[in-house]
Each structure stands twice: as structure tokens, then as C-alpha cells.
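> Return a 3D structure for these sequence lines:
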Amino acid sequence: MFNEVYDVIVVGAGHAGSEAAAAAANMGSKTLLVTMSLQNIAQMSCNPAMGGIAKGQIVREIDALGGYSGIVSDKTAIQFRMLNKSKGPAMWSPRVQSDRMRFAEEWRLMLERTPNLDFYQEMVSGVIIEDGKIVGIRTSLGIEIKAKAVVLTNGTFLNGLIHIGEKQFGGGRAGESAAYGITEDLVRAGFESGRMKTGTPPRVDGRSLDYSKMIEQLGDENPDKFSYLDITQPLKEQRSCYMTYTSQLVHDILKEGFDRSPMFNGRIKSLGPRYCPSIEDKINRFADKDRHQLFVEPEGWNTIEVYVNGFSTSLPEDVQFKALRSVEGFEKVKFLRPGYAIEYDYFPPTQLKHSLETKLVDGLYFAGQINGTTGYEEAASQGLMAGINASLKVQGKAPFILKRNEAYIGVLIDDLITKGTEEPYRMFTSRAEYRTLLRQDNADFRLTPLSYEIGLATEDRLRRMEKKRDESDAFVNFFKETSVTMAEANPILEAKESSLITQSDKMFKVFSRPQIDLDDILKFEKVQEYVKTHNLNREVIEQAEIQVKYSGYIEKEKNNADKLNRLEDVKIPADYDYSKIKSLSYEAREKLKNIRPVTISQASRISGVSPSDVSVLLIHMGR
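You can find the predicted model right below:
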């Protein structure tokens, strides 16, 4: 069936695999996407939502680069919220509640409309490596399919083991079998593997809930969207989510099952996500708290299925049911399925290059949970980058690598490669030292030109970005050049308890005050006239507002980034012998030999490499 040699084979069709396949195919590579189930492409295995704190920035970046996640999220959203709006724009994070069934359907349809992309449904049981180079994959039927590059995006399926109380059984997620053979092939090839754990809450029947006892959570009054393209539109109507709380009674019932919990009786030895703990872990770690929030999230427009966010658990199903029935609003709850935990194989990501190509095997790429991350958005961004770089590799071109000051995706990959992870890695705004530059509103400015250069972002996407940039820059110049009188400004300044001006001043200076917001700016007749004359949309207006109000912070952060980027220019030879530098600390020598940083800047971010070690390296590099 497979006589041809594919340019790129992608194994797994979750969020990472779907983005990888789309990127490679759209860059002109003949691509094959192999999955155990074509019905479950881009399945939302856990919560039915995309985006959130830092994650929303990643989805915007994926879209700016030409990926599909933002478009699919917009087309299948049932609610939109911009989180952290009360804080500065570096913290604003878009999030959508999604229709789970429509999300997977839309992803499949978009992939099926993608040129150069073939599909095959079967379990991949191994990889074929010859002379340190990947040459293809082997399926459970014994079929060998050849390729110039392979991207592994196996999610939680590698030797997956599901736990519910004292029961355990093999599986990649509920109702689907685990994948066997790939880990063993990679370990034989010299890779180091480990085990991680994640979990998911019970799904319940929404008809059995009493929403009158819960706190309603509405979507934004004027909802935005993820994609910068016009092919999607903001929501006209939205579905509400709800919030309720556990109680001391609920905690006491949960504790009754601790002796049968795989987390506490030693069955689960691997680490789960620190920032998304199970409910039993929460009440154990935070014993002083007498309640925890639960977010009640509909799984779609029309389905009765509801996701109980915050109640992830691997406790016995009878304990889950009894405890949840003691939550306010859940007194008559009916389960559709219990929550469970899952253990799976991963490969410490220090074994990768920044292109996500493995150091051991030429042409082999890892993306997603196989690298020790958690979250759809983190997985999708890695898949996108792996697909891009696999395609560039086949074309004989240099890899595409994003820096820490260019994208959250760059921060994510650099953290993984440089520091590694022993627990599921999740992105936060606090992980990005240049988050004022890496805002959700300017991802297209930052990344679309770069993506266009490598052949992924379309010319239409680039022209839209340029139009938006030119319009916002012109609007900012208008503020710099236009004066506002005392009569115009002081009534608004007084209402905002801001000091009055004593003479006419430039709008830029007046509008940069922290008390003045966009609604205030739009009250000025000169601004209204400019907006109307130039037909500016809200996206351009908000972009200009951010540039005016935060110009000082943005400029300072650019300067800091430029200083650090100078260390990126100091390259370290791939075969550099660190053992000869006796003035390096022992830990630094070991870490540097293991990770093999490409630049002094990367070396400086390795845990255990001190500033004095960096100074020693700089001296030996002739700096």
C-alpha cells in the first residue's frame, strides 16, 4: 500500500500531531498522518476549552504562524472571555469554551482539505532507525512505511495505564487502547525514558444539576476571537458556565477513599501536573482550606454532557459519586463516566535540539506530551514547530527557531531543552521574562513575517498584518502630533481623579496616564473624527492604545532583550570539551556535557550553571 517514501510522517493525531501534519503539508512536504482512530482527531481529552493564562497567547502565536488551532477554536466556540483584563496588557489572556464534538469535527475537515496530506488508521508499533537516521515507521500489522522525517506526537498513549481506585487497565485515554513498542525501540536506540501522570474529572449529565444553586459565569459582553483572519467572526450568542464549591463534608467523604487511592497507596509513582492537581491532592496539600472552586463547563451547544473542572480524580468511582453528590447543585447528579488518572511514557526533552529534532537520531522529532508537557496549547505549539522543522529538514533548509523574546513558544521550547522537566510542564506568563513584548494582541506583528519567510504564513495573512500595523502606527503618530486643550481634557481628567493640565498638551502624553482608558480616549471629538475618517476597527484602536500607554515599558524590555541576545551570538562548538575547563563547577561541567547548549545565552539558563560559570565560558570563548 505504501510504495512511496513520504517527506514527513506524523504519528498521532492529537493537538500536536494535527498541527504538525498541517504545517508540514502546507509547506509543500508530502505528509502522512497516522492515528489509531480517525474519529478522534484533535480530541479534547480533558477540559473543553482553549486558551487561558499564557495559553491564550500561545494560541494567538500559533494562528500568527499559520497554524489551525485559533481558527478551529473560533469556529467551534460557545463562550469567549478575555482573562486578566483588570491587569496590564501583558497579562491579558483569551480563552474560549469549546463545543467538544464540533472541535474535533472541524479539525478533521480542515486537515482533509489540506493539500499534500494523506491519512492512515492503525497503531504504530515501532520506528525504523538505520545508521543513526530515521527511515520510517512500523505498524501493528507489520507494514513498514518509509519517510525522510518522522514526528512522534503520542500524547498519553505510550504504554498508557489508566487508574480508577484499585482498578487499573491499559489505555491511552478512556475507551482507547494504549500504544506499545515505540518506547522500547527508542530505549534500544539509546534514549532515556520516564513516566508521568495526569488525570481528568468525571463527566456528568447536565440535566441532573441544579444551576440555581451555582454562580453563573457569563462570556464577555463584546467577545473577541483568536484568529487574526476574517474567516471567523466573534460569537453572537454564548453559553454560560457556572461555579460552585466543595465543602468540608465533601473533603471528609473523599478522605474515606484515600486508602484505595492509587496516588496514596503507591500504585502511581510518577508525578502529575503541579498546577492542575487532583481533588484528593488538593485537600491533602491544602488541608487548611475548607473549600475549593469547581467550574461547571458545558461540553457543547446542544449536548447534556458537562465537565466538572477542578474535580480531577483517580479515587474509586463510588467515592467520586458520593462526594460529588454532596456538592451544592450536584445533589442529584448522574455520572456519564467517572474520573481517572493515567500514567504514560515520556522522554526528557534535554535529548532534543531547539528544532525539536532528537540529538540521537537524525530526522526524528518529538512534540507534545512525549516531551513532558501538559495542555492542548503547549502540545499544539510544539507540533507546529516540529512540523515546520521536519519540512525544512527535508528541503535542506536551516531550522526555524524562535527566541525567548520573540514568542511564548520560544520560551516553552527553550525551557524544555535547556532545563528539562521532571513533572508535566505548563506555561505561565511568569515563565516569560519579556512578557510585555509577548502580548496576545501583537503575535501577528512578531511572528507572521517570520512565518511568511519560511513559506507557511500566506501572503494574504502577511498583508492583513501589515495593514493593521500601518494603521495602528499612524494612529499613534496622530496622538503624538495632535494637541488637546484644557477645556477638552480637564473634565475627563477630573472625573478620573487625575491631575489637570495647565496648558494644551499632546494627546500622547495625556493618554499615557494610567487612569485614562480606551473609553476615555474615544470621548475626544478629534479622536472620534480620526477613527471615523480612517474606518479603524477595534483591534487597531486597542493596539494603538497599548503602544501609547505602555511605550516606556515596551522600550525598556526591548533594550533588555537586545542585551541578552548578544550572548546568543556567542556560539559554542558542538564538540566542545567542557572537561578541560577546570574552573567550571563540577555540576556545570556535567550539565553542559549532557545538554550541549548551542550558545552562551542558552548555557546561562541551564539549572546549575552559575553566573561565574558563564564568565569562565565567555573567557574561554575569547570574550
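> use CA for all of it now, contacts and neighbours both
OK.
> Show me what the longest helix seen in the chain is packed up against.
For the chain, the longest helix by residue count, based on DSSP state H, is helix 459-481. Under the contact criterion of 3 or more CA pairs under 8 Å, 6 or more residues apart in numbering; DSSP states H and E, helix 459-481 touches helix 443-454, strand 505-506, helix 507-511, helix 538-549.
> buried set for the last one?
Pointing back at helix 538-549 there. Judged by neighbour count (16 or more other CA atoms under 10 Å), helix 538-549 contains these buried residues: 540-541, 543-549.
> Let me have the residues you listed in TSV, extended by distance to Ile304.
Converted to TSV, the buried residues of helix 538-549 look like this (distance: CA to CA, whole Å):
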residue	distance to Ile304
Val540	39
Ile541	40
Gln543	39
Ala544	43
Glu545	42
Ile546	41
Gln547	44
Val548	46
Lys549	45
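> Which single one of those is nearest to Asp505?
Closest approach to Asp505 among these (CA to CA): Val548, at 14.7 Å.
> how close does that closest one get to Ala561?
Counting by CA to CA, to the nearest Å, the separation of Val548 from Ala561 is 20 Å.
> and if you look at Asn26?
Distance of Asn26 to Ala561, given as CA to CA: 32 Å.
> So for those two, which sits in the more crowded spot?
For Asn26 versus Ala561, neighbours defined as other CA atoms under 10 Å are more numerous around Asn26 (24 against 18).
> What is the neighbour count of Asp252?
12.
> Am I right that His163 sits in a strand?
Yes - with DSSP: H, G, I helix; E, B strand; the rest coil as the criterion, His163 is located in a strand.
> distance of it from Pro202?
From His163 over to Pro202 the distance is 13 Å, taken as CA to CA.
> Would you do the same for the sequence below? I want to compare the two.
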Amino acid sequence: MVSNTRKYDVIVVGAGHAGCEAALASARMGLSTLILAIDLDKVASMPCSPSIGGTAKGHLVREVDAMGGEMGKASDASAIQFKTLNTKKGPAVHSTRTQNDKNIYHRTMKAVLEAQENLYLKQGLVERLVVEGGKVTGVVDQTGFGFETQAVVIAAGTFLSGLVHVGESCIQAGRAGEFAAYGLAASMKEQGLEMGRMKTGTPPRLHQDTIDYSKLEEHKADDTPCFFSFSSTHAPLPQLPSFIGHTTEATRNIVLDNLHRSPLYCGTIKGVSARYCPSFEDKAIKFPDRVSHQVILEPEGIDTREMYVSGLGNSLPVDLQIPFVRSIAGFEEAEIIRPGYAIEYDYVNPVQLRPTLETRKVDGLFLAGQINGTSGYEEAAAQGLWAGINAALKVSGRSPFVLDRSQGYMGVMVDDLITRGTLEPYRIFTSRAEYRLMMREDNADFRLTEMAHELGLVNDDTVRQVRERKAAIDREIGRIRSVVVKPSSAVNTYLTDRGTTPLKTGVPMDQILKRAQMGYDAVTQLAAPEVPVEDRVAKQVEIEVKYEGYIDRQLAEIEKFKHLEKIRLPEDFDFQVVHGLSNELRAKLIEVRPVSLGQASRIDGITPAAISVLMIHLKNREGN
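Reported below is the predicted structural model:
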């Protein structure tokens, strides 16, 4: 092996959403970092939906931003439609989503990578890992050229043994038109990593000039954009509408009559499909009573005529995709620019990972993104940030970075993966988070920016702004609790007009704000501050006052949760010698190797009685 003269602290394999965040985190923490990509013209590519965020996914993007990551900034800079979802529900599930110009997103992210100090970009297909004495020491590319390092983050996306399926056609590719990484997948298996197969896919892209929009329902962007990044101030691009249509009985029949030509149903594809983003073949089979399904037509950018059709993912041959698409009202003359396809790929069972996303099999080897069995750009970016931080900390000899389930959606996701594993593509949901009222999009900076500052990921000015904003919120809450609003004709008229009970005696302003009909605008009308507060402060004040009782209750639940999390299980803890455990539970504990009683309690099948047995054994062990 011919080696590069430069030795890197950290090497990141892959430049998708996980790879970009991993490399930036490591470099920003002062470590010499190399990012190796098969094609540098596809950095931060959006091979499926040209969008960021959505329910719970938006929470991850905000957390990545609060930790000094780049996805939120790049999304805001390339957004051609801003939407806030679930606004009729409580603030815990309010979620931001953007439709993005995928080329501007790519160029924005690549420019950031190229300008980042300590970060080096090289094009190359990694063929194998170099492991010496159980520790990774480098990687070798397809030419036999080697790169030395102290830690490797693999963020290979769908490229490990990737197979693209379009009808009977089967192509070795990581994405349509791109090389797959077969050598690296084999190298990982040689290191003893247990791997499986998963499947995802993407719908056809249509020419926008061949669509009859009069038959579709137009949806415009929000009037006031809600940004992902706390540093964003304006939307630089024009805001474009999306369109909603519906499939027909003819659409379904084309699929049902031709399942023998679908690799998903004729036995060609072996990978497990995503439950929450099914192909149309799955919809036709699994929802037989549904004649029609919603499709969303979204522009892929401001300078392209390609339209993405969410809801039409399929693996049919092209000669069937044409009538399949044209069976939908408004698509009768539609021209397919790129056909839809399915792709299956290798992934690593994530129970083989430590909480840092380092493998237990190979020291210094970290995994992030779809390689861990997840789906989605946002899940990938959050894991990339997590793995990049921990790779940098390991090389630096510092303590690892791990969030628990009460601190962030990132913590929920990583804990789910390493504790329960996944047999199907994992997707984050607000329902997965037990403490979601405390982990809202709007308070991600208050939860995480101080940690990011300690790690060296955000600068002094950023953390100062967060501290000042938190102080302003506390001051305003204290003020409205102390202000008593007395009954008067003007006050009672205002309250009556808002559909709430007039006052008979003086009432503290915070109690009025707690009423369902009231928002912070009531404060400005009835007890305005001498100096108006900024909108972000007002929003936080309203949430914290209105939901004070629920927040206090959840804080108490978190304290109970943290009790078990604090009881650590040593890395050499021998589950074989613990009496009172069934063989099944003992096998699960050995497979996952939980780091705390809290994590052990979340393993599928582990009972409260088993936790009690572990606690007794641990106390006896410590007493000896």
C-alpha cells in the first residue's frame, strides 16, 4: 500500500448529509480531517425528496443547528418554500419543513466544506479498512492508495453493495448513475460486523411544462417563514408553490396487473422496505380498500424544470411507469425525465455500536447515517454530527459526548438504535420522545448551545446571544407574574371580545395568559413592557407560562428517568453470572451491552424484575 504523506486525525468516508456534518464537527474541533467522496460533484446531494424537515425531522435539524451544524443554514439558504406543520396542535409537535433547490443546497454545503479550516476534501472510492490490533489505522481507495488516521467515520448512505432496480433491470450502483462500494462492505464484514439488507426508493421526475396544473390543488409557502437556523434572518430565494393530486383506480390496477414485473414483488429485492415511506406497489397491496392516494408535485429548484412527485415511488419498468404516471389527473401528458427506481443496500445492525456510535468490534471506527439502518437526510445529519464529535473527542483523549432521551431528539434516536436495533429503515417521530414537551424546536438552542460551546463548535458571540435571550425570557416571565391587571371597561371589553371571562378583581397577568383564548398579544394590550421584547422571546414566554403545569410534571418525570441513567454498568459487566435472568434476557443484554440500568430497562423484553436483579447484582459486585 502506498500511503499519503499526510496523516489525518479523522477520516470521514462519504459526503452525504451525515458525512458533511461529521467532517465539519471534527474540523471545527481543531482536528485534521479528511472527507473522501466517490464524487465531489455530489456533496450533500438530495437523491430523493428535495426537502428538509417535517414532523420530528425538523426538531433534529434545529438540534444540529444549535450544536453548530450546517444543515439548517444550508436549508434556509436554499429554501424555495417554508412551511410550519402541526400548527393547530401544541408547540411540542410544531415542525418546520422546507422545499429546497437541491443544486443550491449542494453548492452551499460544498462551499462551506471547502472553506473550513482543518478540513480536506478528496475524491476516491474507499475499498477497505486498515485495522491493526483491533484498531482502525487507515483506509485504502480503489487505486490501492492509502490514508492513515486515528479514527474513521463511515457515512456511506446507500452505497454499501448498492443495487438499483428498475423493473427487470438490476444495476450495481449507490444511486442511479453512481458507483457502489462493494469492497468496503466486504471489508466491514471481515471485521466481524453483522450486516443486513434494506431497501428504499425514489419516484420519477416529471417535466414541469407537461403538467396540467388546473387539475391540481395549489399550496403556497407560509407568509412568514420559520427558519431552521437561529442565525438566519431572511429567505434569499423566491417562494414557489407545490401541488397536490390523487392517484386513480387505473393507477392502482396498472400496478396490481403487473406485480410480476416489480422486483419488489417478484422476489428480486431481498432488502426490507421502509414502512413509513412505502413504494406504490406496497400501497396497492397493503391498502386494498384505498382506491386513491395523495401525490405531491414539488419543484426541484428555481433553475430546473424537473418536478418531484412524492407518493409515486416505484420500481416498475419504464414502459409501465409511463402509463402509471399518466393515469393521474393533470399528468395525462406528463413526460418522465428520470424514472423512479428502488435501491437495496447493506446496513449494520446498530446494537453493535456504543452510545458514541463507535463500533464495539473495531476501536476508532464510527458509523453514521443510513449505514445504521435509518432513513432520511435529517436522521443522517444528526448522526453525522454525533459521530464526528465523538471521533474528535476520542482522538483528543476527551470524554465522549452523549445526550440522553430527555435532552434531545438526537438522544432518542441514538438510544433507540443502539438499544433496540432496527429491522426496517428507522424514522424519527415525535411519538418516540417521552419528554417532547421539553424538547421543542423553539428551545433547541437553550438545550444544546452551551454544550456545543464547550466542545468548540460554536463561538463566544453565539453562546452570548443565547444567554441574553434566555435572560430576557426569564425577566419577562418574572415581570408578568408581578403585574396585576385590574378590572376596567377597556380590559373587560378586550377579554369579552376574545371569548373569555371578564375580570371581577385584580388578576396577575400570567394567569390571564394561561387562558386558552390568550396569546402573548394579550400581554402587549393589557400589561405591555416598557421596551417591546423580540418575537422569539415573546413566543418562549407564552409557551413557558401556558404550559407551566405540564412542564413541571415532565421535569419531575425526567428526574425519575435520570435516576436509572446514573446507575452505570461497567463495560466488563458479566451478564452470564447474574442469577435470576432467563437465558433469553441474558442473551439480549449481552448483545446490546447497555451502559446503564436506564438503557437496560429499554431493551425489548426486559422486565422490571430483571432490572431489580441487575441492581442487586451490581450492588453486591461493588461491595466485594
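> coming back round to it: quick one, which of the helices and strands packed on helix 459-481 of the first structure is nearest to Met427 of the first structure?
helix 443-454 (16.4 Å).
> Have a look at how far, on average, the closest one is from the second structure.
When the second structure is overlaid, helix 443-454 of the first structure sits 0.5 Å from its aligned residues on average, using mean CA distance after the TM-score superposition for the first structure.
> Just the buried residues of that helix, please?
For helix 443-454 of the first structure, by 16+ other CA under 10 Å, it's 443-452, 454.
> Tell me the one of those residues nearest Gln39 of the first structure?
The closest of these, once distances to Gln39 of the first structure are taken by CA to CA, is Ser451, at 30.4 Å.
> Correct me if wrong: the closest one contacts Ala457.
Yes - using CA atoms under 8 Å, Ser451 of the first structure is in contact with Ala457, at 5.1 Å.
> what touches both of the two?
65-66 (CA atoms under 8 Å, 6 or more residues apart in numbering).
> what's the spacing between Lys486 of the second structure and Ser596 of the second structure?
For Lys486 of the second structure relative to Ser596 of the second structure (CA to CA), the value is 53 Å.
> Equivalent analysis for Ser26 of the second structure, please.
Note on Ser26 of the second structure: its distance to Ser596 of the second structure, by CA to CA, is 27 Å.
> next one: the strand ranked longest in the second structure to chain centre, how far?
Here the longest strand in the second structure is taken by residue count, with DSSP state E as the criterion, and it is strand 2-13. Offset of strand 2-13 of the second structure from its chain centre (CA atoms, centre = their mean, to the nearest Å): 28 Å.
> again with stretch 35-48 of the second structure
The answer for stretch 35-48 of the second structure is 18 Å, by CA atoms, centre = their mean.
> And for stretch 199-218 of the second structure?
25 Å.
> can you check stretch 192-204 of the first structure too?
Counting by CA atoms, centre = their mean, stretch 192-204 of the first structure comes out at 17 Å from the chain centroid.
> Which element, helix or strand, includes Asp521 of the second structure?
For Asp521 of the second structure, the enclosing helix or strand under DSSP states H and E is helix 520-526.
> which strands and helices sit next to that helix?
Counting by 3+ CA pairs under 8 Å, 6+ apart, helix 520-526 of the second structure packs on helix 509-513, helix 535-546.
> Which stretch of the first structure lines up against the shortest one?
Mapped onto the first structure with TM-score structural alignment as the criterion, helix 509-513 of the second structure occupies residues 507-511.
> what sits up against the matching stretch?
476, 479-484, 517, 521, 548-549.
> out of the residues you listed, which are buried?
Judged by 16+ other CA under 10 Å, buried ones among the contacts of stretch 507-511 of the first structure: 476, 479, 483-484, 521, 548-549.
> contacting residues for the residue mapped onto Gln79 of the first structure from the second structure?
Aligned by TM-score structural alignment, Gln79 of the first structure pairs with Gln81 of the second structure. Taking CA under 8 Å, 6+ apart as the criterion, Gln81 of the second structure is in contact with 98-100, 220-222, 239-241.
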